[in-house]
Structures are given as C-alpha cells and as structure tokens.
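>>> build the 3D model from these lines:
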Amino acid sequence: MTLLGPADVRQLAERLGIRPTKQLGQNFVHDPNTVRRIVRAAELAPDDVVLEVGPGLGSLTLALLENGNRVCAVEIDPPLAGALPETVGKYAPEHADRLTVIAGDALRVELSGVAPTALVANLPYNVAVPVVLHLLATVPSLRRGLVMVQKEVADRLTAGPGSRVYGVPSVKLAWYATSRQAGKVPASVFWPVPNVESGLVAFTVLGDDKSDIPTRPETFAVVDAAFAQRRKTLRAALAGWAGGPVEAERILRAAGVDPKLRGEQLTVEDFTRIASQRRRAAASG
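As a prediction, this is how the structure comes out:
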C-alpha cells in the first residue's frame, strides 16, 4: 500500500486549490515513516474503531487503514472532507469500505451511529485541548487515544502536580484518563513547516464512564477558579467560588486540603474532594 509523500501532498493540495491556513491550523504531514510511527505508538487493537479529527489530505488516514482499523474521519474543511474518500480510493482501494467521513466541526458534530474506541489525530494547535476534552466528555465509547499536538501543549496535558506547566488542561485530562508523552515529531515532516516542535500524547481512559458523573462540572468549576489566580493561595483563589474566604477555608479544611496551598499543588482527586465537600455542605443547609 502506498502512503502520501511530499510530492503527493503538494499535488493533492494544488488539485484541490488548498492553501494551508493558520486559522484552521493546517500543517499536513508528508512523511510515511512518521504516520506509521504514530499508528504504532497508538497501540491499536484490530477491532478498534478510530476517530480521526482533522484528517486533512489523508496521510494519517491511510496509515490507520493500512493498520487494519475502521476509521471515522471528521473534517471541518469541506473541500478536504469531500476529497478524502477519493484519495483513499486511489491509494488504498482495498480499504475504502472501512472509511467514514463526516464533514463538520469536531466540537459540534454528532457521532450518532458511530462508536469510536480510539482517538488518533494530528490536531490543529489552536483547538487541541478543547477538542480532546470535548470528545472525552461526549464520546463515552472512547477507551484510548494518541494525539499529535504542539510540544508545549503536550507538556501541559501530561504535567503532574508541582510542575511549572501543570494547570487546567493537566487536571481535566487526568479526570478522564491517565496520560503520558509518547515522543516528539520534528517540524520538517510537515507542510508548511511550523515554527514549533510537535509532541505525541497517549492516554488511556479510566475504567468508569466518567462523562456522566455529576461531580464533573462541579469539580471543573473548582479547577477553573483555582487556576484563574495562580499566585494566590486556595483560600483566596476560591473565595469567589465558595462565597468568601472564610467559607473557602472551611470547605478546604473539611476536604483535607491545606488552605495555604496553591492550585498547582493539588491532584485531580483533591479537587474532586473539594467539590464534593461543598455539595455536602449545601445539602445540609
């Protein structure tokens, strides 16, 4: 099976009249070795149904199909969405029946009738975090994933408590899944060449279906408040959320959290206990 090389990518883009835009975060991978490495790193099972967001010209799509998986590709750019089945038909006709293309925004599209079990994607840098968190919240069938993002974003997503880059994305991803960095991707394998390095983030969704747990929005509200003012102690940062610094301190102490700590020192379990403690306090009057 033939994958897309640099000449193929340029020819496809020219034929479609595609000029990569920063607005859509379009940087197309043109190296077959890279997309095969991404597929290997994803550790897909033969029966995994892969959700690919932003397939672009189809480089990674072809590698996923070559691996034997069914692929549901969501593409926001209409010309690219329309051309993908034709590209697969040309380069991998024997796998064309295993591709489904949905034209739309991954943050809004309906995946009715599709139950993807793995997310594998080269995500546009400007929407990577919202897309990952949205899909984990709305697609309960997802069990694992591997996404290529800006290296700086990969660092934030996988950071642990106490890290300089630990923040809202780190905690929210940890709510849904365990994560790790799975390698770097050089800028030279993209067209056009971005001015940043990319990184791979692998994640495994935690056993329970956490998308429907009522404490998720409550916990995320605590997380947002704690990191809105990073330099403040939790007692001060959560004052607005709790109804005042005194009440914030009471809730924190009841949850077993030192009010003098800062948000970057807490685990996702700590934030969940704080949210649960406030709910119990509200229920008791």
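>>> okay, CA-based contacts and neighbour counts for the rest of this
Noted.
>>> mind listing the strands for the protein?
Ranges of strands in the chain, per DSSP state E, are 28-29, 49-53, 70-75, 99-103, 118-122, 144-150, 177-185, 190-191, 198-205.
>>> next one: the fifth one to chain centre, how far?
Its chain's C-alpha centre lies 8 Å from the corresponding centre of strand 118-122 when counted by CA atoms, centre = their mean, to the nearest Å.
>>> would you do the same for the sequence below? I want to compare the two.
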Amino acid sequence: MTNRTMDGHRARKRFGQNFLHDEQVISGIVAAVFPKPQQHLIEIGPGLAALTRPILERADHLHVVELDRDLAARLENDPTMAGKITVHRNDALKFDFTALARQLDGKLRVFGNLPYNISTPLIFHLLSALDVIDDMHFMLQKEVVDRMAAGPGSKTFGRLSVMVQQCCKVTPVLEVPPHSFTPAPKVDSAVVRLEPYEHPPYPVADRALLNHVCHTAFHQRRKTLRNNLKELISADTLEQLGINPADRPEVRSVEDFVKITNWLAEHSSNDEAH
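Predicted structure coming up:
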C-alpha cells in the first residue's frame, strides 16, 4: 500500500496502528461478520475504513469507536458515509458498550482490527458487557487467538483461555500474514469469532473472582496448584473438588477453575484458607 492510498495518513505507533489493505482478507472478514440491515453493528478502530466501507455496503448504519482525531474527522466528513455512520471519538477501553446497546434498544455486533498493544485488556473490557453483545469478530495477534482457543495441556492455555471460553464459543476464522498490513507488523495475525453463550456450559457465580483465581493460578505456571492457590483454597478442598493439587494449572480444564471459583464464592469467609 502506498502513501497515496493511505491518503497521507502516517500510522501512529502510540495508537498501535497497522492498516489492513489485503482485499482477499477484507472480503474474508466481511463474509465472516455477514452484516445485515437493522443490526446494531459497532466497529472498534476503523482506521482508514478498510472494513468500514464494505460492511456499510451490506448494513444500513454503523457505529465506530475511533480515538485518533484525524481519522475520526475523515470518517465524519466522508460524503459517501454521510447519514450512515456514527463516530464515537472515544478510547475503546473506556467506551460504555452497555449504554450504547440501551440507547439502540438491542444487542451489539462488535468487530474490528484491534490495536495489538491493547487487545487483551480490550477483550476483558468487552467480556464485562457480554449481556448486550450478540457476537464479536476481531483481528488480533495470532498468538492471542491461539491463547483464546487453547485447550488444557497446551503451553498457551492460561487465564485468557479460561476467561473467554467460560462465557464464549471461540472460533478461529482465518490467519493473516504481516504483508496484509501497512506498516507490516512483526507478528502473524488471525481473525477470531467470539459468540457469548446464552447458557454457559460451566456457569460461574462471580466472573471477577474467576479472573482472580486464574491470575493467581497461572502467575507462576511451573508451580503446582497447591503452591499457587494456597492463599485461596486448601489442597484437601481441591481434592474434594476432584482436582489434583499436584497438577500444574495448564493441565486443568475451564470447568475445574469454575469449580474452584464457585466453591470460593459459596464459602466467602474462606476460613479454610487461613
């Protein structure tokens, strides 16, 4: 992609900007999202509108969250999008997706080529708004998608895997090489579909507590659950829950971490841990 096709916009490192220009990849993402009129579509980080334009061809309106003032102004002043786009000049990490869904009186379909420097905290932010989200399609660093989709026993299985899989069906959609972007990132990318469960297979009493349990369990991956979780739950109780305290965290399942969390939520005084 030349500077001319980027319309003179220089990618800004502080915003983690890598602009997608591969038409085949763009078509693949649009097909995966499969937008339709009357849906409440919201794009995070539209950038130079590589996805925005083809999505708008199939949808009647689109909300976008853009932090870069120059790019936001371009979108607002683009005559081809007049009346079809609402630009929210905001940081996606602070954006209130629940408030927008209430305003639109419907669930959101969220998509975007996420800035890789904020992708994991942004995913966690969106997980807190799952009640108002139908589905999500994101371009991410491939390593992050691998972690989301990883199963127990994998070296990439960890806190992100548990937190996402507990509440969403995770489907890797396509892999994207660095040359599909300008500037080319130093890593491979991938697109993932996240579909929140209406009824999670492993319901959790407290998602914030699950996050704390996972953070504590995976903080030192080479240590056992007995060592990592000793401040939260005893080895005897882990055994009562059917979990071997001598196991390392990555060999246990999403269900196991939910069991631990639900036990802690039920025994909130947690006398046993002391």
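>>> how about the strands of the first structure, which one is nearest T215 of the first structure?
strand 177-185 (15.9 Å; CA to CA).
>>> by how much does that closest one deviate from the second structure on average?
For strand 177-185 of the first structure, the mean deviation from the second structure after alignment is 0.9 Å (mean CA distance after the TM-score superposition for the first structure).
>>> re earlier: ok, which of the strands of the first structure comes nearest R278 of the first structure?
Closest among these, using CA to CA: strand 177-185, at 24.3 Å.
>>> how about JSON lines for the strands of the first structure, with mean neighbour count and distance to R279 of the first structure added?
Converted to JSON lines, the strands of the first structure look like this (neighbours: other CA atoms under 10 Å; distance: least, CA to CA, whole Å):
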{"stretch": "strand 28-29", "mean neighbour count": "26", "distance to R279 of the first structure": "47"}
{"stretch": "strand 49-53", "mean neighbour count": "25", "distance to R279 of the first structure": "36"}
{"stretch": "strand 70-75", "mean neighbour count": "24", "distance to R279 of the first structure": "38"}
{"stretch": "strand 99-103", "mean neighbour count": "17", "distance to R279 of the first structure": "40"}
{"stretch": "strand 118-122", "mean neighbour count": "26", "distance to R279 of the first structure": "33"}
{"stretch": "strand 144-150", "mean neighbour count": "25", "distance to R279 of the first structure": "31"}
{"stretch": "strand 177-185", "mean neighbour count": "18", "distance to R279 of the first structure": "24"}
{"stretch": "strand 190-191", "mean neighbour count": "18", "distance to R279 of the first structure": "48"}
{"stretch": "strand 198-205", "mean neighbour count": "23", "distance to R279 of the first structure": "26"}
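>>> dump those into TSV; add distance to R230 of the first structure as well.
As requested, those are arranged in TSV below (distance: least, CA to CA, whole Å):
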stretch	distance to R230 of the first structure
strand 28-29	36
strand 49-53	32
strand 70-75	36
strand 99-103	39
strand 118-122	30
strand 144-150	23
strand 177-185	23
strand 190-191	35
strand 198-205	25
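>>> what does D77 of the first structure align to in the second structure?
Here D77 of the first structure is matched to D68 in the second structure, going by TM-score structural alignment.
>>> for S269 of the second structure, see how far away the residue nearest to the spatial centre of the second structure is.
Closest to where the C-alpha atoms of the second structure average out (CA atoms, centre = their mean) is I123, at 3.1 Å. Separation of I123 of the second structure from S269 of the second structure (CA to CA, to the nearest Å) stands at 31 Å.
>>> ok so, going back, which of the strands of the first structure sits closest to S163 of the first structure?
Closest of the strands of the first structure to S163 of the first structure is strand 177-185, at 14.3 Å (criterion: CA to CA).
>>> next, the angle strand 144-150 makes with that closest one.
With axes from the mean of the first three to the mean of the last three CA atoms, to 10 degrees as the basis, strand 177-185 of the first structure and strand 144-150 are set at 50 degrees to each other.
>>> matching residues in the second structure for strand 177-185 of the first structure?
Going by TM-score structural alignment, strand 177-185 of the first structure lines up with residues 168-176 of the second structure.
>>> ok, G82 of the first structure - contacts?
Applying CA atoms under 8 Å, 6 or more residues apart in numbering, one finds that G82 of the first structure lies in contact with A103.
>>> and the gap between it and E269 of the first structure?
44 Å.
>>> still on that earlier bit, counterpart of the residue nearest to the centre of the second structure in the first structure?
Match for I123 of the second structure (TM-score structural alignment): V132.
>>> so how far is E264 of the first structure from that match?
To E264 of the first structure, V132 of the first structure is 21 Å away according to CA to CA.
>>> please apply the same query to Q150 of the first structure.
Q150 of the first structure is 22 Å from E264 of the first structure, by CA to CA.
>>> try S170 of the first structure
In terms of CA to CA, S170 of the first structure sits 10 Å off from E264 of the first structure.
>>> do the same with L173 of the first structure
Distance from L173 of the first structure to E264 of the first structure, by CA to CA: 15 Å.
>>> counterpart of K151 of the first structure over in the second structure?
In the second structure, K151 of the first structure lands on K142 (TM-score structural alignment).
>>> list the buried ones in the helix ranked longest in the first structure?
Counting residues, the longest helix found in the first structure (DSSP state H) is helix 268-283. Neighbour counts over helix 268-283 of the first structure (16 or more other CA atoms under 10 Å) mark 268, 270-278 as buried.
>>> which residue lines up with D91 of the second structure in the first structure?
Per TM-score structural alignment, D91 of the second structure is aligned with D105.
>>> what's near enough to touch its match?
Applying CA under 8 Å, 6+ apart to D105 of the first structure gives the contacts 74-76.
>>> out of those residues, flag the one nearest to D208 of the first structure.
Distances from D208 of the first structure to these, taken by CA to CA, are shortest for V74, at 26.0 Å.
>>> contacts only, for the closest one.
Taking CA under 8 Å, 6+ apart, one finds 51-55, 81, 101-106 in contact with V74 of the first structure.
>>> between those residues, which is closest to R15 of the first structure?
Nearest member of the contacts of V74 of the first structure to R15 of the first structure, counting by CA to CA, is A81, at 14.2 Å.
>>> pretty sure G112 of the second structure contacts E43?
Yes. With contact defined as CA atoms under 8 Å, G112 of the second structure reaches E43; the gap is 5.2 Å.
>>> sweet, I'm off.
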